[in-house]
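*Asks:* the following comprises the amino acid sequence and a computationally predicted model.
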Amino acid sequence: MSTMDTQKHLFFFVGRIASGKETQSVRLAEKLGYKVFMTGAKFREIVASGSLLGNRIKSDYEQGLLMPSWVANYMLEEFLFNLPPTEGAIFEGSGRDVDQARVIDEVCTWLGRTYTVLNLDVSEDEVIKRSLLRGRDSTDKDESVIRMRLAEYNRSTKPAIDHFKSIGRCIDINGENTPDEVHAEVMEKVNALLA
C-alpha cells in the first residue's frame, strides 16, 4: 500500500461569522477522531499574550478586518507540514480569501492530501441575530462591527468560496438549521465522500 492510499481526508469549514464553523468543526472532529485547527482560537491565544502581534491582531479584529493572508497562511502551512499523512484534520477559519484558498489548494495538492471545503451557508440577517445573541466579546455586541465583518466576508471570503467551487472542492451545507440538523447534513455529505 502506498503512502497516498493511507492518507486521511482534510476538511475546511468556511462561512460567514456566527455560521457555526467552530461548533461543526469540533463535532466532525470528534466523530472522525481528527485533529482540529482553529484559526480564530489561535488568533485569540496570540491576542491574550499581549505581544506586539497580539495587540495588532486585536486592533484589526475590533475594526472588523481580516488578518493579512500571510499570517494565516504561515500558521496553516506549519500545521499541514507537521500533520502525519495517516492523520486527518478539520480546519475552521482557513480559506478566508482567494490567496489563502490558492495556498490551501497548492499545499494540499503538493502534499498529495485530498481535501473538501464545507461552506456553512447562513443569511446575513441570521448572522446578525446570532452574533448579537452569542456576544463572545464586546465587538460581537456591536451591530456596526458585525456589518463591517459581513462586508469583509463579501469582499474577501465569498470570492475564496467561489474559487473552491470553481475547482470542485466546495460543498454547501444549510447552516440556518439547528446545530444538530446541520451536523446531520455534514455527516451525510462527509460519509458520502469517505465511502
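*Replies:* Everything's here; your move. Numbers count the residues shown, from 1 in each chain.

*Asks:* please count neighbours and contacts with C-alpha atoms only from this point.
*Replies:* Fine.

*Asks:* R136 and L111, how far apart?
*Replies:* Remark: distance between R136 and L111 (C-alpha to C-alpha, to the nearest Å) = 36 Å.

*Asks:* by contact count, what packs against the longest helix anywhere in the chain?
*Replies:* Criterion DSSP state H: the longest helix present in the chain is helix 179-194. Counting contacts by 3 or more C-alpha pairs under 8 Å, 6 or more residues apart in numbering; DSSP states H and E, helix 179-194 packs against helix 21-32, strand 170-174.

*Asks:* hold the first one in mind and look at this next one:
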Amino acid sequence: MSARLVLLGPPGAGKGTQASRLAERLGVPAISTGDIFRANITGGTELGRKVQEYTAVGALVPDEVTNAMVRDRLAQPDAAEGFLLDGYPRNVAQVAELDAILAELGRDLDVAVEITADAEVVVERMLGRAEIEGRVDDTEPVIRHRLEVYALQTAPIADVYAERGLLVRVDGLGAVDEVTERLLSALEPHVA
C-alpha cells in the first residue's frame, strides 16, 4: 500500500498512539520527530541537550534542526513507498520545506489528517500521562503553553492543507480502537 500522510493535532490528542496503529495497518513507517528528540535527550547527545532546553519550557525545536532530521529520514529506503509523519510539519514554513523535500524525492503527499480534541480533555490526558510516565516537564502551565503554541503556529497548517483539498478531520475522543477505525475510514479514499 502506498500512503504518504501527515498527522496533525494538539499535544495530547492521541497522535502518537494512533500514528503507530495507522502505520502498522497501512504498512508504512511512522516517523515521529518527538521520538527522535526523546531518543537524543535520553542518549544525552548534543542535539538532545539542545532539544531539552526548548521542550522543558514548552517551546518548539528550531526548524533547521527538525527539517534536517526529516529530510534525512524521508530519504531512507523504508519511506520510499509511504510514510506517516507525526509531529511534522509544525508550522507553515515547515509545510514549504516538506513540499521541497517531497519534490526532491519525486513524491506527493496523499493526505493530512487532523485529530481534534477538546483542550480541557487534552490537559487532563497529558497530566495523567505525565504522572504515569514521570515526565517532569509536563506540568499544567507547560501543557497549556504548548496548546497555545499549537494554536498559533501549528493549527494554521490545517488551513493550508484544507485549501489544497488534502485535509481530513477526525474526532480523537473516545476509545482508542474507535478512533483508529474512524481514522482508517477517513483515510480510505486518500490512500492506494
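*Replies:* Everything's here; your move. Note that the structure is predicted; figures quoted are calculated from it, not measured.

*Asks:* rewinding a little: now render the helices and strands packed on helix 179-194 of structure 1 as TSV, adding distance to L193 of structure 1 and mean neighbour count.
*Replies:* Listed next are those as TSV, based on distance: least, C-alpha to C-alpha, whole Å; neighbours: other C-alpha atoms under 10 Å:
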stretch	distance to L193 of structure 1	mean neighbour count
helix 21-32	13	18
strand 170-174	11	18
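
*Asks:* which one of these lies closest to V182 of structure 1?
*Replies:* strand 170-174 (6.6 Å; C-alpha to C-alpha).

*Asks:* quick revisit: okay, R136 and L111 of structure 1: which has more neighbours?
*Replies:* Per other C-alpha atoms under 10 Å, whichever of R136 of structure 1 and L111 has more neighbours is L111, with 14 against 10.

*Asks:* chain neighbours aside, what residue packs nearest to the counterpart of V103 of structure 1 in structure 2?
*Replies:* By TM-score structural alignment, V103 of structure 1 lines up with E97 in structure 2. In space, and not counting its chain neighbours, E97 of structure 2 is closest to N67: 7.1 Å by C-alpha to C-alpha, 6 or more residues apart in numbering.

*Asks:* how many other residues sit next to that neighbour?
*Replies:* By other C-alpha under 10 Å, neighbour count at N67 of structure 2 equals 18.

*Asks:* quick one, helices of structure 1?
*Replies:* 3-6, 21-32, 39-48, 52-62, 69-81, 98-111, 124-134, 143-152, 158-166, 179-194.

*Asks:* now distance to F91 of structure 1 too, for those, in CSV please.
*Replies:* Formatted as CSV, the helices of structure 1 follow (distance: least, C-alpha to C-alpha, whole Å):
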stretch, distance to F91 of structure 1
helix 3-6, 20
helix 21-32, 7
helix 39-48, 8
helix 52-62, 20
helix 69-81, 9
helix 98-111, 11
helix 124-134, 20
helix 143-152, 20
helix 158-166, 14
helix 179-194, 14
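
*Asks:* contact partners for the aligned residue in structure 1 for A30 of structure 2?
*Replies:* Structural alignment (TM-score structural alignment) places A30 of structure 2 against V36 in structure 1. V36 of structure 1 makes contacts with S25, V26, A29, A89, I90, F91, E92, as judged by C-alpha atoms under 8 Å, 6 or more residues apart in numbering.

*Asks:* same question for stretch 52-71 of structure 1: list its buried residues.
*Replies:* With burial defined by 16 or more other C-alpha atoms under 10 Å, the residues of stretch 52-71 of structure 1 counted as buried are G54, I57, K58, Y61, E62, G64, L65, L66, S69.

*Asks:* in these, find the pair that's most separated.
*Replies:* Longest span within those, C-alpha to C-alpha: E62 and S69, 17.5 Å.

*Asks:* distance check, whatever residue of structure 2 lines up with V26 of structure 1 against A119 of structure 2.
*Replies:* Using TM-score structural alignment, the partner of V26 of structure 1 in structure 2 is S20. From S20 of structure 2 across to A119 of structure 2, the span is 23 Å (C-alpha to C-alpha).

*Asks:* whatever residue of structure 1 lines up with P189 of structure 2: how many residues sit nearby?
*Replies:* Taking TM-score structural alignment, the alignment pairs P189 of structure 2 with A192 from structure 1. A192 of structure 1 has 9 neighbours, counted by other C-alpha under 10 Å.
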